[in-house]
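*Asks:* no sequence on this one, just coordinates:
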């Protein structure tokens, strides 16, 4: 039986994780997995959510030094009741120059296989990037239950 958004074990407010160290990446992964599991995602979709969380929080440390992740259990009703998870990654780094190129470059960099932003985008159902040199980057992604 699938868990629903009305399950009292599902947080009804955001979980916010400050990203300042590798330990925070682990905490973010654990929080994303826990909330995804409570919502009722399959093990495969949980893994996708955790992988995107890991990659995007690592990017925060690599390119901006610090930031935060907000995790929300979400619902929408405009096309039938659907439940899902929303991940919002924010930093105050230098922004992402050439974002269109990055999104279409595939999954290799300097001869190494990477997941990064393009791979994280493929893991999720919705993926939005707002990036500016003056204010940093916000990536919002969502995964919906089938």
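*Replies:* Structure's in. What do you need? Nothing here was measured: the structure is a model prediction, and the numbers come from that model.
*Asks:* For the rest of this, base every contact and every neighbour count on C-alpha atoms.
*Replies:* Noted.
*Asks:* contacting residues for residue 65?
*Replies:* Going by C-alpha atoms under 8 Å, 6 or more residues apart in numbering, residue 65 touches 20, 93.
*Asks:* Pull up the gap between it and residue 31, please.
*Replies:* Per C-alpha to C-alpha, to the nearest Å, residue 65 is found 21 Å from residue 31.
*Asks:* next one: residue 115
*Replies:* Taking C-alpha to C-alpha, one finds residue 115 at 20 Å from residue 31.
*Asks:* Run through the neighbouring helices and strands of the longest helix along the chain.
*Replies:* Longest helix in the chain by number of residues, with DSSP state H as the criterion: helix 43-64. Contacts defined by 3 or more C-alpha pairs under 8 Å, 6 or more residues apart in numbering; DSSP states H and E place helix 43-64 against strand 15-19, helix 22-39, strand 67-76, strand 82-91, helix 116-123.
*Asks:* Alongside the first one, take a look at this:
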């Protein structure tokens, strides 16, 4: 799924929520993970100039996995970017760290000039 506008963020969130609902997760768990997906996809658009998101089940169907990629400027210091209060866009600075807390698995791969890939998962 391509990420270019706020409509794409909504579509990604709805796709994840639909899959989790079909798998019988509670409304709270669905909302938590869908919120994390919203944050990461919005970041790809705002900071990375757009990107792509893949949503899939792992090999044993135990986790729903989401991978969000962009080819933007990358993140110079991922550790700093993950800390609460850090912001480059004047927001609250809770985006990456908050998304991590709302996920079971979470990894950021990035380098300046190389874009960013965020992989996240939720246990089914």
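*Replies:* That came through, no problem. Note that the structure is a prediction, hence the values are computed from the model and not measured.
*Asks:* Show me what counts as buried in stretch 67-87 of the second structure.
*Replies:* Under the neighbour-count criterion of 16 or more other C-alpha atoms under 10 Å, stretch 67-87 of the second structure has 67-75, 81-82, 86-87 buried.
*Asks:* Distance to residue 42 of the second structure added to those residues, as JSON lines?
*Replies:* Shown next, in JSON lines, are those (distance: C-alpha to C-alpha, whole Å):
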{"residue": "67", "distance to residue 42 of the second structure": "13"}
{"residue": "68", "distance to residue 42 of the second structure": "10"}
{"residue": "69", "distance to residue 42 of the second structure": "11"}
{"residue": "70", "distance to residue 42 of the second structure": "11"}
{"residue": "71", "distance to residue 42 of the second structure": "14"}
{"residue": "72", "distance to residue 42 of the second structure": "13"}
{"residue": "73", "distance to residue 42 of the second structure": "15"}
{"residue": "74", "distance to residue 42 of the second structure": "15"}
{"residue": "75", "distance to residue 42 of the second structure": "15"}
{"residue": "81", "distance to residue 42 of the second structure": "15"}
{"residue": "82", "distance to residue 42 of the second structure": "16"}
{"residue": "86", "distance to residue 42 of the second structure": "16"}
{"residue": "87", "distance to residue 42 of the second structure": "14"}
